[in-house]
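Undergrad: Coordinates for the following, if possible.
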Amino acid sequence: MDTQTQTELEAAAFRRLLKHLDERKDVQNIDLMELAGFCRNCLSKWYMEAAQERGLDVDKDTAREMVYGMPYEEWKARYQKPR
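TA: Reported below is the predicted structural model:
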């Protein structure tokens, strides 16, 4: 498999993961962290770091909005359950 195809498949898988997480707002970040060792915040951090490695100015809030599909504070207010 050539590098371009691999990159496209990885990007498609990442988009599908984001879609799946968006469809499962009932799954809390703490549950993801406990079971899988990562959460939506981890994904946004990895996204931000990858962008910065390429010289792009993507801050934490922008990366979180990309992962959550809305501003993080709005997502928390709507979907985060009290512990």
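Undergrad: contacts, neighbours, all on C-alpha from now
TA: OK.
Undergrad: where do the helices sit along this structure?
TA: Listed in chain order, the helices of the chain (DSSP state H) span 3-23, 29-36, 40-53, 60-68, 72-79.
Undergrad: okay, those, which one's buried deepest?
TA: helix 60-68 (a mean of 20; mean count of other CA atoms under 10 Å).
Undergrad: I have a second one here; can you model it like the first so I can compare?
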Amino acid sequence: MTESDFETVQIEAAVFRRLLQHLLHERADVQNIDLMIHAGFCRNCLSDWYREAAEQRGITMTKDEAREMVYGMPFAQWKAQHQKDATPEQLAAFEAAQKQHGG
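TA: Model prediction:
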């Protein structure tokens, strides 16, 4: 790995940490369903990607461990503190988004 490659990895890691900080502390009010509707991914997707990347590097990680890395706390705790039931409008928008994007 060149020094430039190392710097790129460091920058990417910092950006990822900033995204998590933003989702955890600045926009915990944004529901996962809204992220899915508008961006096509949510916090759970990030935790799945995190676990997959770890496993590609030979690091075994459970779904719960990966979610705790992304949520900053056990998922059940985050869910109890921040997650609201999806509204009928959100569910309809999610279904429409899934159909539009082949999900």
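Undergrad: In the first structure, what sits opposite Q31 of the second structure in the alignment?
TA: With TM-score structural alignment as the matching criterion, the partner of Q31 of the second structure in the first structure is Q28.
Undergrad: Without its sequence neighbours, what residue ends up closest to that match?
TA: Closest residue to Q28 of the first structure apart from its sequence neighbours, by CA to CA, 6 or more residues apart in numbering: Q80 at 6.6 Å.
Undergrad: Next, count neighbours for the match of Q31 of the second structure.
TA: Number of residues near Q28 of the first structure (other CA atoms under 10 Å) recorded here: 16.
Undergrad: Check C39 of the first structure too.
TA: Count around C39 of the first structure with other CA under 10 Å applied: 19.
Undergrad: residue in the second structure matching it?
TA: Per TM-score structural alignment, the equivalent position to C39 of the first structure in the second structure is C42.
Undergrad: what's the answer for E73 of the first structure, then?
TA: Under the alignment (TM-score structural alignment), E73 of the first structure pairs with A76 of the second structure.
Undergrad: Alright, calling it a day.
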